[in-house]
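# sequence-free structure coming up:
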């Protein structure tokens, strides 16, 4: 993971101090695995923490460490003098949880997984209720929270003044990467990166399916080779970005689409020889072949981006 962005002050905090006298209070709604991890990080850093969860028993681990649990979201929000952090199931859960709750003058930080459109609608919804709003996309799993060396971070978008006011507090669980005042951009970055990860997982799964029948093959060594190769190939993201930016889809191309499309035939043939269903590869292979058939065989992959867009 990489927390670099156009925001040059991205960082993670030092949570070594536990003096709560000068620490910003945090109100946290939602205590699933991620919510618990966030709460523990703030408590360890000395932030007074008020928590609410639909199932009250889930607050137990945090109250044992010093958090104050309340019975309703309205009570939690009313008492908030710092950020109100939402870490709920989905956008519908946010609506249900905060239905009728007075948000005037509050700072709402939404770390609930949503879509870009939901992030924008939620920002407008908060503004109508007199609240400032940040949307966030967490690029970490719960064990990474509160441990800066793991590299976890959160994409934030929306009200930058809110972010800067509470930056020190928000940096406690994970690094901060601001991606713009369009409230939908945190979710967009989050889902784009996770979508790329899903494609990578598909490739890894296919690769292991190919080698699985070979009983004398060292899987641990193969995994090391695979991880190294994927790391090297990840640099192609910069090449694709440059081509999309310039509009020259042949710029810097080393392996063109025509060559890749020919190699793809061997990939499919090998899969069948190894009794592997190639369905994890075929959709992208088909898009590449379509672009070649349109006469763009000298390009890199940038031209395939337009093929999979619906507008």
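Cool, the structure landed. Bear in mind the structure is a predicted one, so any value in this text is a computation, not a measurement. Numbering: from 1, shown residues only.

# C-alpha only now, for contacts and for neighbours.
OK.

# who does whichever strand in the chain runs longest touch, helix- and strand-wise?
In terms of residue count, the longest strand belonging to the chain (DSSP state E) is strand 132-139. Strand 132-139 is packed against strand 107-110, helix 116-128, strand 153-158, helix 160-165, helix 185-211, with contacts defined by 3 or more CA pairs under 8 Å, 6 or more residues apart in numbering; DSSP states H and E.

# now these in TSV, with distance to residue 240 and mean neighbour count?
Shown next, in TSV, are the helices and strands packed on strand 132-139 (distance: least, CA to CA, whole Å; neighbours: other CA atoms under 10 Å):
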stretch	distance to residue 240	mean neighbour count
strand 107-110	32	24
helix 116-128	23	18
strand 153-158	22	27
helix 160-165	30	16
helix 185-211	14	16
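
# for residue 40, find the nearest of the ones you listed.
strand 153-158 (16.3 Å; CA to CA).

# coming back round to it: could the helices and strands packed on strand 132-139 be laid out in JSON lines, adding distance to residue 299?
Conversion of these to JSON lines gives the following (distance: least, CA to CA, whole Å):
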{"stretch": "strand 107-110", "distance to residue 299": "41"}
{"stretch": "helix 116-128", "distance to residue 299": "31"}
{"stretch": "strand 153-158", "distance to residue 299": "32"}
{"stretch": "helix 160-165", "distance to residue 299": "39"}
{"stretch": "helix 185-211", "distance to residue 299": "21"}
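
# which among those is found nearest to residue 92?
Checked against CA to CA, the stretch from the helices and strands packed on strand 132-139 lying closest is helix 116-128, at 9.7 Å.

# this is the other structure I want to compare:
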């Protein structure tokens, strides 16, 4: 028996259900690291490249689950999760299911309860990576639900996909942090695309502007986040102020007006201006920008 085959036999088999871009990336990294890998996808043709690398294509979800003690599910949404798993009943007993499907904390908690009722180990996860960086040092994945012992016993396998962190037994935590961070990401990307649109009106190339000015500026600005976070935690919005909200309010009006003057919509900026205006009008002109979070609070539905 050669060394590669010996290593392969020593590693735990793993099953990947769902072969979209992310699912394929997950399966590919397990194959590259020598894990015996079984895959299943509703459209079997998506498995062709993986099969050529050594993956086993299961004919059914049941067959895929039976092939491995560890099952990783990565499909479009939770409707798809239940379409696949509900007909299987308690077939997952004795196995650990890691659900890497994107969804809400409520969906994660409901699915965890469903799994508990059927008597099998379940953890929800949030992938903080794009498919292209799965398996690299830049990727990390958050896990919650189940128990710490089960996570620890599978950590070596999980780390193949990206650095793994266990958040606790509340199955909704991974999803909550995942969506919160991605919300911040989309806010940043939307702001960046607005800025690019504004400067492009003067024939400034987006690539030059972004690489030479925008990215260095945004990178530097992230340095104020810890102070804003401290203000949020302590509710001391006038301590360690980087710029008073009344001053930022005026500056932001200039950003909106310049956008209008250049023929660029302000629909992305208008809600931010509204938050500043409301906070200042409520009698808090000396607050820092973090104080607008006081306006975010709404009763839970």
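Yep, it's here. Note that the structure is predicted; figures quoted are calculated from it, not measured.

# whereabouts in structure 2 does the longest strand of structure 1 align?
Using TM-score structural alignment, strand 132-139 of structure 1 lines up with residues 121-128 of structure 2.

# neighbouring contacts of the matching stretch?
93-102, 108, 112, 115-116, 139-146, 171-172, 174-175, 177-178 (CA atoms under 8 Å, 6 or more residues apart in numbering).

# kindly report the same for stretch 153-173 of structure 2.
12, 26, 29-30, 33, 104-109, 112, 123-124, 134-148, 151, 174.

# where in structure 1 does it fall?
Using TM-score structural alignment, stretch 153-173 of structure 2 pairs with 165-185 in structure 1.

# what about the matching stretch, distance to the chain center?
13 Å (CA atoms, centre = their mean, to the nearest Å).

# now do the buried residues in it.
For stretch 165-185 of structure 1, a neighbour-count test (16 or more other CA atoms under 10 Å) marks 167-185 as buried.

# so where do the helices sit in structure 1?
33-44, 60-63, 73-78, 91-98, 116-128, 160-165, 167-170, 185-211, 219-233, 236-246, 257-273, 282-293, 302-307 (DSSP state H).

# which residue numbers in structure 2 go with the fourth one?
Think helix 91-98 of structure 1. On the basis of TM-score structural alignment, helix 91-98 of structure 1 is assigned to residues 78-85 in structure 2.

# next one: the third one
Counting by TM-score structural alignment, helix 73-78 of structure 1 falls onto residues 61-66 of structure 2.

# what's the average distance of the matching stretch to structure 1?
By mean CA distance after the TM-score superposition for structure 1, the fitted stretch 61-66 of structure 2 averages 1.5 Å away from its aligned residues in structure 1.

# now stretch 175-190 of structure 2
Averaged out, stretch 175-190 of structure 2 is 0.9 Å away (mean CA distance after the TM-score superposition for structure 1).

# and the contacts of that stretch?
Contacts of stretch 175-190 of structure 2 (CA under 8 Å, 6+ apart): 102, 103, 104, 105, 108, 124, 125, 126, 127, 128, 142, 268.

# switch to 10 Å and redo it
100-109, 124-128, 141-144, 167, 173-174, 191-192, 194-196, 218, 268 (CA atoms under 10 Å, 6 or more residues apart in numbering).

# spatially central residue for structure 1, please.
Closest residue to the average C-alpha location of structure 1: residue 190 at 3.3 Å, with CA atoms, centre = their mean.

# so how far is residue 159 of structure 1 from it?
18 Å (CA to CA, to the nearest Å).

# what do you get for residue 253 of structure 1?
Taken as CA to CA, the span from residue 253 of structure 1 to residue 159 of structure 1 is 40 Å.

# map residue 267 of structure 1 across to structure 2 for me.
With TM-score structural alignment as the criterion, residue 267 of structure 1 matches residue 255.

# quick one: residues contacting the corresponding residue of structure 1 for residue 44 of structure 2.
Residue 44 of structure 2 maps onto residue 56 in structure 1 when the alignment is built from TM-score structural alignment. By CA under 10 Å, 6+ apart, the residues touching residue 56 of structure 1 are 31, 69, 70, 71, 72.

# buried members of these into ChimeraX, please.
Once 16+ other CA under 10 Å is used to decide burial, the buried members of the contacts of residue 56 of structure 1 can be selected in ChimeraX as follows:
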select :31,69,70,72
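
# and which of the contacts of residue 56 of structure 1 is nearest to residue 224 of structure 1?
Looking across the contacts of residue 56 of structure 1 and measuring by CA to CA, the closest to residue 224 of structure 1 is residue 31, at 36.4 Å.

# distance of the closest one relative to residue 266 of structure 1?
49 Å.

# and residue 65 of structure 1, by the same measure?
58 Å.

# what do you get for residue 53 of structure 1?
53 Å.

# more neighbours: which of these two?
A count of neighbours by other CA atoms under 10 Å puts residue 53 above the other of residue 53 of structure 1 and residue 266, at 22 against 11.

# for the closest residue to the more buried one other than its chain neighbours, what are its contacts?
Spatial nearest neighbour of residue 53 of structure 1, chain neighbours left out: residue 30 (5.0 Å); criterion: CA to CA, 6 or more residues apart in numbering. By CA under 10 Å, 6+ apart, the contact set of residue 30 of structure 1 is 36, 39, 51-55, 58-59, 73, 85-89, 93-94, 97, 111-112.
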